[in-house]
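Undergrad: Sequence and computational prediction follow.
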Amino acid sequence: MFESATLLLFVSSSLLLALAPGPDNLFVLATSIARGAVAGLITTLGLCSGLFVHTGAVALGVAVLIQESALAFSILKIGGALYLAWLAWQVLRAPAETLTARQSSESYRRLYLRGVLMNIMNPKVSLFFLAFLPQFVNPAQGSVTLQIGILGLLFMVSALLVFGIISLAAGKIGAFLRRGRGGVILNRLSGVVFAGLAVKLLLVER
């Protein structure tokens, strides 16, 4: 369905794009440093799961609606910014003992869902997929929907690989920095990062 050169170019581009500083990898970086590599990996799984939604949106034409409708774009943007602001508030106001407590299965589920919502509520991801994926689609080589689905899956794997490496590396750095009261300070800083991402998303234009 795809030529080898096309797949190689797509995967290479996906890896480079995942490495480029952006809300998702900064979110993973802040979470991993503050709460450990496992927390970062679970957040990564959530973020990458959200890409299923964006891939489906492109395949089904929903992303075009977000591109064409200022209202739809604004609703997603404001919703995402408010969610990030709420996360920042939760971290900044949480008691120190809560921030340094051992992770539980419930908090892991919360981290996963946080990653999913963080990704889904960023309209720029849908617009990026709408602009990026079709460049590698050739209608003469079969179903366009299937091709977009495969490309979306390959992008998810690329992002999972890059974000996973970021999680592991940042987790090791964080483990050193979290000694003593360092963990509380790092968590507070992660709250500041979330607040900054909220402002950045709020200022995004179509």
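TA: Thanks, I have it.
Undergrad: contacts and neighbour counts: CA atoms only from here.
TA: Noted.
Undergrad: List of residues touching stretch 64-73?
TA: The contact list for stretch 64-73, computed with Cα atoms under 8 Å, 6 or more residues apart in numbering, reads 58, 123, 126-127, 130, 206.
Undergrad: how deep is residue 200 tucked in, by neighbour count?
TA: As a burial measure, residue 200 scores 12 neighbours (other Cα atoms under 10 Å).
Undergrad: How about residue 22?
TA: Counted with other Cα under 10 Å, residue 22 comes out at 11.
Undergrad: Residue 132 too?
TA: 16.
Undergrad: Just list the residues touching it, thanks.
TA: No contacts exist for residue 132 under Cα under 8 Å, 6+ apart.
Undergrad: Check which residues of the strand or helix carrying it are buried.
TA: Residue 132 is part of helix 123-132, with elements assigned from DSSP states H and E. Buried residues in helix 123-132, counting neighbours by 16 or more other Cα atoms under 10 Å, are found at 123-127, 129-130, 132.
Undergrad: Would you check how far apart the residue in the chain sticking out farthest from the centre and residue 76 are?
TA: Of all residues in the chain, residue 140 has its C-alpha farthest from the mean position, at 32.4 Å, by Cα atoms, centre = their mean. With distances taken as Cα to Cα, to the nearest Å, residue 140 is found 34 Å from residue 76.
Undergrad: Find the centremost residue of the protein, please.
TA: Closest residue to the average C-alpha location of the chain: residue 24 at 3.5 Å, with Cα atoms, centre = their mean.
Undergrad: how about the contacts of stretch 64-73 in JSON lines, adding distance to residue 1?
TA: Output for those, formatted as JSON lines (distance: Cα to Cα, whole Å):
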{"residue": "58", "distance to residue 1": "19"}
{"residue": "123", "distance to residue 1": "29"}
{"residue": "126", "distance to residue 1": "24"}
{"residue": "127", "distance to residue 1": "25"}
{"residue": "130", "distance to residue 1": "20"}
{"residue": "206", "distance to residue 1": "32"}
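Undergrad: Included below, for side-by-side comparison, is a second structure:
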Amino acid sequence: MFPLDVFLTYTLACLLLVISPGPDNLLAIARGLSQGRLAAIVSGLSSGAGILFHVLAATFGLTLLIQTSEIAFYAVKLVGAAYLIWLGVKVLRTRQLFSLNDAPAQPLLRIFSTGFLSAALNPKPGIFVLAFVPQFVNPELGSVTTQMLGYGIWFALLTAVGFALMGVFSSHLSAWLQHKPRFVLGLNVGAGATFIASGLAVALMKQKQPAGV
């Protein structure tokens, strides 16, 4: 059902996506810098859970509904865009996403919910999963649903592990960054701008009809 050559190609494609800069891996890196390895791991897991949400939605038709229903598409799009822009504005105002100062640690539940909502409320991963994963599905090898879930869960797992490792690695840079406040300021400004740009990109998304609809 999952031929080795296809699976390896799919894994490589997923890894390239995981290491591509984006708001979700920035969150994991920021958690690692400001709150340590456990927070980074929780943030990575939350992003993986957000991807898993999109996988389940794509597999069982919700993403297809969003693609074909104008009202559903724009409702999800605006909520996701607003959340990402709100995160970006908050980062720019507080400059505390990347923080090396002594500050009260955020509860792990809040870290998880922030990462999950950032991934789950962004419709781009859902539409991407719906367009990307089926390219590796072969109906002749068994249940399409099982293959979608298998490939999708693997993508979510790679996302969770990849983002967590990025955050854990960044936690080791805290001491070095203590003496570079301007660099940390630049990280916060860059992260805030990335969130806002991602939100605007979501807001400007146009509905695309899937093939055959």
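TA: Happy to help now that I have it. What you are looking at is a predicted structure, and each value in this text was computed from that prediction instead of being measured.
Undergrad: related to what we said a few turns ago, so the residue nearest to the centre of the first structure is in contact with residue 121, correct?
TA: No. Using Cα atoms under 8 Å, residue 24 of the first structure is not in contact with residue 121; the gap is 11.6 Å.
Undergrad: right, and the helix or strand after the helix or strand residue 27 of the second structure falls within?
TA: Per DSSP H and E, residue 27 of the second structure falls inside helix 23-35. Helices and strands here follow DSSP H and E; after helix 23-35 of the second structure, the next one along the chain is helix 37-59.
Undergrad: how far apart are that next one and its match in the first structure?
TA: With mean Cα distance after the TM-score superposition for the first structure, helix 37-59 of the second structure departs from the first structure by a mean of 1.5 Å once superposed.
Undergrad: Return the distance of the helix or strand just after that helix from the chain's centre.
TA: Using DSSP H and E, the helix or strand that follows helix 37-59 of the second structure in sequence is helix 62-68. When C-alpha coordinates are averaged (Cα atoms, centre = their mean, to the nearest Å), helix 62-68 of the second structure and its chain have centres 19 Å apart.
Undergrad: In the first structure, point out the residues matching helix 62-68 of the second structure.
TA: Matched against the first structure by TM-score structural alignment, helix 62-68 of the second structure falls on residues 62-68.
Undergrad: Pull out the buried residues from that stretch.
TA: Buried-residue list, stretch 62-68 of the first structure, by 16+ other Cα under 10 Å: 63, 66-67.
Undergrad: Would you format those residues as CSV with distance to residue 175 of the first structure included?
TA: Shown next, in CSV, are these (distance: Cα to Cα, whole Å):
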residue, distance to residue 175 of the first structure
63, 40
66, 41
67, 42
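Undergrad: Between those, which sits nearest residue 108 of the first structure?
TA: residue 63 (29.9 Å; Cα to Cα).
Undergrad: so how far is residue 69 of the first structure from that closest one?
TA: If you go by Cα to Cα, the gap between residue 63 of the first structure and residue 69 of the first structure works out to 10 Å.
Undergrad: and what of residue 179 of the first structure?
TA: 49 Å.
Undergrad: Equivalent analysis for residue 35 of the first structure, please.
TA: Residue 35 of the first structure is 38 Å from residue 69 of the first structure, by Cα to Cα.
Undergrad: Ok, residue 117 of the first structure next?
TA: 21 Å.
Undergrad: Which residue of the two possesses the greater neighbour count?
TA: Neighbours were counted for residue 117 of the first structure and for residue 69 using other Cα under 10 Å; residue 117 has more, 19 against 12.
Undergrad: list the contacts for that one?
TA: 46-47, 50, 80.
Undergrad: Present those residues as JSON lines; the columns should include neighbour count and distance to residue 191 of the first structure.
TA: Listed next are the contacts of residue 117 of the first structure as JSON lines, based on neighbours: other Cα atoms under 10 Å; distance: Cα to Cα, whole Å:
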{"residue": "46", "neighbour count": "24", "distance to residue 191 of the first structure": "19"}
{"residue": "47", "neighbour count": "29", "distance to residue 191 of the first structure": "18"}
{"residue": "50", "neighbour count": "22", "distance to residue 191 of the first structure": "22"}
{"residue": "80", "neighbour count": "23", "distance to residue 191 of the first structure": "15"}
